[in-house]
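Participant: Can you look at this prediction? I've put the sequence above it.
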Amino acid sequence: MSDSSAHGKETRRTARGRGQRTTRLPPEERKSMLIDKAADFFAEHGFEAGTRVLAEEMGITQPLIYRYFESKEDLINEVYSDVCVAKWRPEWETTLKDRSRPLKDRLHDFYHSYCEVVYDRRWVRFFFFAGLKELDINTRYVTRVSERLLKPICVELRAELGHPEDAPAISEEEFELVWLMQAMIFYQAIRAHIYRIRANLDPAFAIDTAIEMYLRTAPEIVAKACEAGK
């Protein structure tokens, strides 16, 4: 089927389904629109539904999707890049490593900015559906968080406490404690968008509590790890 034929059917279906007149979009704009609609679709229905159902919900033809994406996996990767990777803020890493300020203040600023991104319904549900489907995009994102955010937090705490920053290596207990802080903060979004048992999201309490618990518990664990490595 030619693109013009697919586009004609797309226009007619959209007009019938929504009572609106559509116009021909530039290829990049149309691709961006498809990614955005697919993100909403996967966030609500997961990855089991096929592209035929996605096309019907969008009011377009299935061949039109494959004109812009080689496969369903290619589309999912594009959605991942748009929903997760593109929302990554470089200043997160800069904030965490700014030793002109106390680590507690840096953690507060970082997590408030981080929650502005990851408390989004589409972000949370897409990420969880991908995990249930065992797609490698979760592994890629968790690795990014681990290497660029959580391990640096361990290093920065050591520096603030006057311990060697990377010798000995960060212990499992140090790293797990940072993950527990991260998980405690993120759990509010899970309750709201996965369990649907929280109507309003206010990250302030979770952030304050998680950071206080981390900074109160971590010094002893860090000291033990550094002592054992001598």
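Facilitator: Yep, it's here.
Participant: from here on, contacts and neighbour counts on C-alpha atoms
Facilitator: Fine.
Participant: which SSE is residue 176 in?
Facilitator: helix 172-193 (DSSP states H and E).
Participant: List the buried residues for the very next helix or strand once past that helix?
Facilitator: Using DSSP H and E, the helix or strand that directly follows helix 172-193 along the chain is helix 203-228. Neighbour-count burial for helix 203-228 flags 203, 206-208, 210-211, 214-215, 218-219, 222-223, 225-226 (criterion: 16 or more other Cα atoms under 10 Å).
Participant: Against which helices or strands is helix 203-228 packed?
Facilitator: Here helix 203-228 touches helix 103-118, helix 172-193, going by 3 or more Cα pairs under 8 Å, 6 or more residues apart in numbering; DSSP states H and E.
Participant: give the contact list for the residue nearest to the spatial centre of the chain.
Facilitator: Centroid check for the chain by Cα atoms, centre = their mean gives residue 84 as the closest residue, at 4.2 Å. Residue 84 makes contacts with 123, 141, as judged by Cα atoms under 8 Å, 6 or more residues apart in numbering.
Participant: Against residue 130, how distant is it?
Facilitator: Note on residue 84: its distance to residue 130, by Cα to Cα, to the nearest Å, is 12 Å.
Participant: And residue 223, by the same measure?
Facilitator: Separation of residue 223 from residue 130 (Cα to Cα): 38 Å.
Participant: Can you report how many residues neighbour residue 160?
Facilitator: 13 (other Cα atoms under 10 Å).
Participant: tell me the contacts of it?
Facilitator: Per Cα under 8 Å, 6+ apart, neighbours of residue 160: 102, 103.
Participant: Over to residue 37?
Facilitator: residue 58.
Participant: want to compare, so here's the second one:
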Amino acid sequence: MSAPSMPQRKETARTARPATRRRFQRDVRERHFLDEAVTFFAEVGFSGDTKTLASRLGVAQPLLYRYFASKEALIQRVFEDTFLANWNPLWEEMLTDPALSVPARLLAFHNDFARVHLKRDRVRLSLFFALHGWDMTTYFRLMRERVYLPIAANLRAHAGRRTPSDVPLQELEVELAKTVVEKIQYYGIRKWVYGIPSLPPIEPLIAIAVHGLLDGVSTALPDA
């Protein structure tokens, strides 16, 4: 049996390329729509309507709904893109790196967390999601399991308390573990919500907060 002729193979290549190109163009446009939606909702909150968003994009509203089935579906994508897609898996390594001391681990993590969290859109959206009553359980669970519990274990080790394998971490320890993260979050609110000018750089504040936490943790933590 003879092999397929060269023209047939060329025809297959010609029909495959347009489909791939269309898929690429659709992905690029969807990314553009989503980026603009993040900025839009960070500015006006979720009371902003998709008609106004479409106008800012320079497209008709029905085209926007070809990419996102509803306004709630679009907000869901904004949530995922802002709080889940930007998750840095290296944070968990920073907090458990045996080559680093506890102070070095906490400084490395909190400085990088601030780099990600203190972006204007993320700070403002965190408040708008809360006011909107959005279910952020997925993000809160992620923070607890992969950030606050490891920080709490570090604090217990630094204070010379028994390890988590001996006694389960207590809620008081987990609350202490949130201390510096919450300072970073409030710094972002002061900058991007209150609009307070001339805030000092965040890095020295993180260093002070981390060392203050470590200095006081031995006194603050009760005996297990």
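Facilitator: Alright, I've got the coordinates. Computed from a predicted model, the values in this text were never measured in an experiment.
Participant: re earlier: what's the average distance of the helix holding residue 176 of structure 1 to structure 2?
Facilitator: For helix 172-193 of structure 1, the mean deviation from structure 2 after alignment is 1.4 Å (mean Cα distance after the TM-score superposition for structure 1).
Participant: go on, stretch 203-213 of structure 1?
Facilitator: Mean deviation for stretch 203-213 of structure 1: 1.4 Å (mean Cα distance after the TM-score superposition for structure 1).
Participant: Give me the contact list for that stretch.
Facilitator: Contact partners of stretch 203-213 of structure 1, identified using Cα under 8 Å, 6+ apart, comprise 104, 107, 108, 111, 112, 115, 181, 182, 184, 185, 188.
Participant: excluding its backbone neighbours, what's nearest the second one?
Facilitator: Translated: residue 107 of structure 1. Nearest non-adjacent residue to residue 107 of structure 1, counting by Cα to Cα, 6 or more residues apart in numbering: residue 96, 6.7 Å away.
Participant: list the contacts for that neighbour?
Facilitator: 103, 106, 107, 110, 149, 152, 153, 156.
Participant: which among those residues gets closest to residue 62 of structure 1?
Facilitator: Minimum separation from residue 62 of structure 1 among the contacts of residue 96 of structure 1 (Cα to Cα) is found for residue 149, which lies at 39.6 Å.
Participant: quick one: buried residues of the helix holding residue 176 of structure 1?
Facilitator: 174-175, 177-179, 181-182, 185-186, 188-190, 192-193.
Participant: ditto for stretch 83-102 of structure 2
Facilitator: Buried, per 16+ other Cα under 10 Å, within stretch 83-102 of structure 2: 83, 91, 92, 94, 95, 96, 102.
Participant: same thing with stretch 67-76 of structure 2?
Facilitator: Neighbour-count burial for stretch 67-76 of structure 2 [16+ other Cα under 10 Å]: 67, 68, 74, 75.
Participant: if I pick the first one, what's in contact with it?
Facilitator: When you say that, I think you mean residue 67 of structure 2. Here residue 67 of structure 2 is in contact with residue 30 (criterion: Cα under 8 Å, 6+ apart).
Participant: Could you report the separation of it from residue 218 of structure 2?
Facilitator: According to Cα to Cα, residue 67 of structure 2 and residue 218 of structure 2 sit 53 Å apart.
Participant: How about the third one?
Facilitator: From residue 74 of structure 2 over to residue 218 of structure 2 the distance is 46 Å, taken as Cα to Cα.
Participant: quick one on the thing from earlier: so can I have a markdown table of the contacts of stretch 203-213 of structure 1 showing distance to residue 12 of structure 1?
Facilitator: Below are the contacts of stretch 203-213 of structure 1 laid out as a markdown table (distance: Cα to Cα, whole Å):
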| residue | distance to residue 12 of structure 1 |
| --- | --- |
| 104 | 57 |
| 107 | 52 |
| 108 | 51 |
| 111 | 46 |
| 112 | 45 |
| 115 | 41 |
| 181 | 51 |
| 182 | 48 |
| 184 | 48 |
| 185 | 46 |
| 188 | 43 |
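Participant: and the closest residue in space to residue 38 of structure 2 that isn't next to it in sequence, how many neighbours does it have?
Facilitator: Closest residue to residue 38 of structure 2 apart from its sequence neighbours, by Cα to Cα, 6+ apart: residue 78 at 5.8 Å. Using other Cα under 10 Å, residue 78 of structure 2 is surrounded by 22 other residues.
Participant: what does residue 148 of structure 2 give?
Facilitator: Counted with other Cα under 10 Å, residue 148 of structure 2 comes out at 22.
Participant: now do residue 82 of structure 1
Facilitator: Neighbours around residue 82 of structure 1, by other Cα under 10 Å: 17.
Participant: Much appreciated, bye for now.
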